[in-house]
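> Prediction below, plus the sequence it came from.
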Amino acid sequence: MDWSRIKNIFIIAFLILDIFLLFWLKEKQDSENFPLMTEATFEEKLEAADIVVENLPTDVGKNQFLINATAKKFSEEELNLLTMKNQDVEVKDENQQVVEKDGIEIISRLEKPIQLNFEVTSDNMKPILESTVLYGDQYRFWNYNEDKRQIIYYQTYKDFTLYNNKSGRITFYLNEKNEITSYVQTMFNTEFDAYGEQEILQPMQALEILYSNSMIKQGSTVNNIELGYYTLVQLTSQVLAPTWYFQVNGEENYFVNATEEGSIIEMDDPKTITE
């Protein structure tokens, strides 16, 4: 037998068979309109990972400004208003030295502690905030730390929260009887200088950055999404940039720079708390 000839016949037969199968598969794909394999969209990835997104903002503009902020100096008249509310007040300057006026940090001790016989929420605390501190309507409730017995507020700009900023913050201190005994207040001048308008990331784009960096785990729920501001540059004043805030599973907080940089801000790191 001519084995060489038989081998060649087999090779030619297999080539013909391969060509036939390729044509058959192409015709079958065309006839049944098989979709081409494409990468899943971000929304499809969230669905596959069982990640739920609640309260997605729909009214955020495409462009936002940077803002420049300077520390407010509290006048003698403003401090006298607190004294008239039965508060023992002192004020410190930029060097943490006690001064008589024009300081930037108020330290107040209440002569009569305020009993909190209710759940600590933004709504329940509103009357105390407005009656106790200066310009309370310009701050937003952030959290209540039961272990540290502290209630934190941050200042706002046009209804945007100035996240994690010691220069625009109120901290109420509670005793073991659940009474407010003192507070510390700092504040920016309300004449913020807005400039440098630029396009920002939309909320789902910022969320995708967190997801891509394995910050959002399978089965999570994104409870809240808000746009605020975080300090970008700190000199004699502060330059603050638009920042997306995400609350996950009711307790985890994540922040993403909303400018085209799109970097994740590690807010839990004490180094990121701006002075």
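Cool, the structure landed.
> only C-alpha atoms for contact and neighbour calcs from this point on.
Fine.
> quick one, helices of the chain?
For the chain, the helices defined by DSSP state H occupy 3-32, 42-48, 76-83, 122-132, 203-212.
> Dump these to TSV, plus mean neighbour count and distance to Asn55.
Below are the helices of the chain laid out as TSV (neighbours: other CA atoms under 10 Å; distance: least, CA to CA, whole Å):
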stretch	mean neighbour count	distance to Asn55
helix 3-32	11	40
helix 42-48	14	15
helix 76-83	15	39
helix 122-132	14	18
helix 203-212	18	11
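> Below is an additional structure, to be compared with the one above:
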Amino acid sequence: MDWSKTKTIFIFAFLVLDLFLVWQYSQLVITNKYKNIQDASVTDQFKEEAITYPPLDDTPDLPPLKAERHLFTDEERSSLKEQEPAFKEQDPYRLAMKLVEPVKVDKDDLAKADTFVSAQLISGSEYVLWSYNRENSTITYFQRVNDRIVYQKSGDKQLGSIVLHLNENREIISYEQTYMDTADEEEQPQDTATALEALARLYNENDLKPKSEVTEMTLGYYTSQGQDIASQSLQPHWYVEINNKDFYFVNAYDTQVVRPNQQKKLE
């Protein structure tokens, strides 16, 4: 074996590797520098146009989730106390129950509704308050997965939601519940758009206008497919509320904007 020739080959190989690592590092520096310039430009533009927003936290890379509608078992149904089926024929994937004794909800405080959901409903502690619609006398909760809210399109067949129905005395008299079983999909987490990138997309789409206030911004998941789809993939979305009224969802993978054409009603 020609050791001199072998040594030369090794030296050349390591030289090529070193050059590649130097190039890769330089690209990373350039990318980060460009991103910092972009972020600075966005914040300067927002400041100039009097657009305000809450403090923005670091953004974790979230994986997509595989969600399947949950089949409520007879054991789960029988565990519900002081409740009875609202209909003779029950959807196996949807609970529709009425209360034997109504639960009073205070006019300006939904704490009793929160307690009822958490303590009396199946996996109730996994749901979070979304809206209170006085006109329809309903209170809606959305399911959380891995401490992230799964936002839903409005409708009567949501996947992973609880809807409480109140009478004229603001008493809970019945409810519907759906639940989703979830698992991480096998693919690796993708780069997740930052909160500032999501706001920039809304600004470029003319959804975030001058003198606006971003009143809430949360990273969660979003689905618009509803209960009829047995299995679906959930992608992370930024929930962005503007001026305590209008809200949007921004896909955290490709920054596409979802406009639900509805307003959050929490009065």
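Happy to help now that I have it. Everything numeric in this text was worked out from a predicted model, so none of it was measured.
> Out of the helices of structure 1, which is closest to Tyr153 of structure 1?
Comparison of the helices of structure 1 against Tyr153 of structure 1 by CA to CA identifies helix 122-132 as nearest, at 9.5 Å.
> For the helices of structure 1, give me CSV that also has distance to Thr243 of structure 1.
Shown next, in CSV, are those (distance: least, CA to CA, whole Å):
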stretch, distance to Thr243 of structure 1
helix 3-32, 47
helix 42-48, 21
helix 76-83, 32
helix 122-132, 22
helix 203-212, 9
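> closest one to Glu90 of structure 1 among those helices?
helix 76-83 (8.3 Å).
> The closest one versus helix 122-132: what angle between them?
Angle, helix 76-83 of structure 1 to helix 122-132, by axes from the mean of the first three to the mean of the last three CA atoms, to 10 degrees: 120 degrees.
> so what does helix 76-83 of structure 1 touch, helix or strand wise?
strand 87-92 (3 or more CA pairs under 8 Å, 6 or more residues apart in numbering; DSSP states H and E).
> For burial, what's the neighbour tally of Val233 of structure 1?
Using other CA atoms under 10 Å, Val233 of structure 1 has 13 neighbouring residues.
> Now do the contacts for it.
Val239, Leu240 (CA atoms under 8 Å, 6 or more residues apart in numbering).
> Next one: it from Pro242 of structure 1, what distance?
12 Å (CA to CA, to the nearest Å).
> can you check Lys72 of structure 1 too?
21 Å.
> Neighbour count: those two, which is higher?
In this view Lys72 of structure 1 and Pro242 are compared by other CA under 10 Å, and Pro242 has more residues nearby, 26 against 18.
> So what touches stretch 107-119 of structure 2?
By CA under 8 Å, 6+ apart, stretch 107-119 of structure 2 touches Val103, Lys104, Val105, Asp106, Gly124, Ser125, Glu126, Tyr127, Leu129, Arg170, Ile172.
> What's the ChimeraX syntax to select whichever of the residues you listed are buried?
The following ChimeraX line selects those of these that are buried, judged by 16 or more other CA atoms under 10 Å:
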select :103,104,105,124,125,126,127,129,170,172
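> Just the contacts of stretch 107-119 of structure 2: which are in strands?
Val103, Lys104, Tyr127, Leu129, Ile172 (DSSP state E).
> Please name the residues that touch the counterpart of the first one in structure 1.
If I follow you right, that is Val103 of structure 2. Applying TM-score structural alignment, one finds that Val103 of structure 2 aligns to Ile114 in structure 1. With contact taken as CA under 8 Å, 6+ apart, Ile114 of structure 1 is in contact with Glu179, Ile180, Thr181.
> run the last query once more with 10 Å
Ile128, Thr132, Leu174, Asn178, Glu179, Ile180, Thr181, Ser182 (CA atoms under 10 Å, 6 or more residues apart in numbering).
> Would you tell me which one of the residues you listed comes nearest to Ala194 of structure 1?
Nearest to Ala194 of structure 1 among the contacts of Ile114 of structure 1, with distances taken as CA to CA, is Thr132, at 30.1 Å.
> Against Gln185 of structure 1, how distant is the closest one?
Distance from Thr132 of structure 1 to Gln185 of structure 1, by CA to CA: 11 Å.
> Need the residues touching each of these two.
Ser108.
> if we can go back for a sec, hmm, which of the contacts of Ile114 of structure 1 are common to structure 2?
By both residues aligned by TM-score structural alignment, their matches' CA atoms under 10 Å, the contacts of Ile114 of structure 1 still in contact after alignment to structure 2 are Ile128, Leu174, Asn178, Glu179, Ile180, Thr181, Ser182.
> Can you tell me what Glu171 of structure 2 aligns to in structure 1?
Match for Glu171 of structure 2 (TM-score structural alignment): Glu179.
> who's in contact with the residue positioned nearest the centre of structure 1?
The centre of structure 1 sits closest to Tyr245, judged by CA atoms, centre = their mean, with a distance of 1.9 Å. Counting by CA under 10 Å, 6+ apart, Tyr245 of structure 1 makes contact with 161, 163, 203, 206-207, 224-229, 253-258, 265.
> Go through structure 1 and flag its longest strand.
strand 221-234.
> now swap in structure 2 and tell me
Every strand in structure 2 considered (DSSP E), the longest is strand 231-242.
> residues in structure 1 matched by that strand, start to end?
Going by TM-score structural alignment: strand 231-242 of structure 2 matches residues 237-248.
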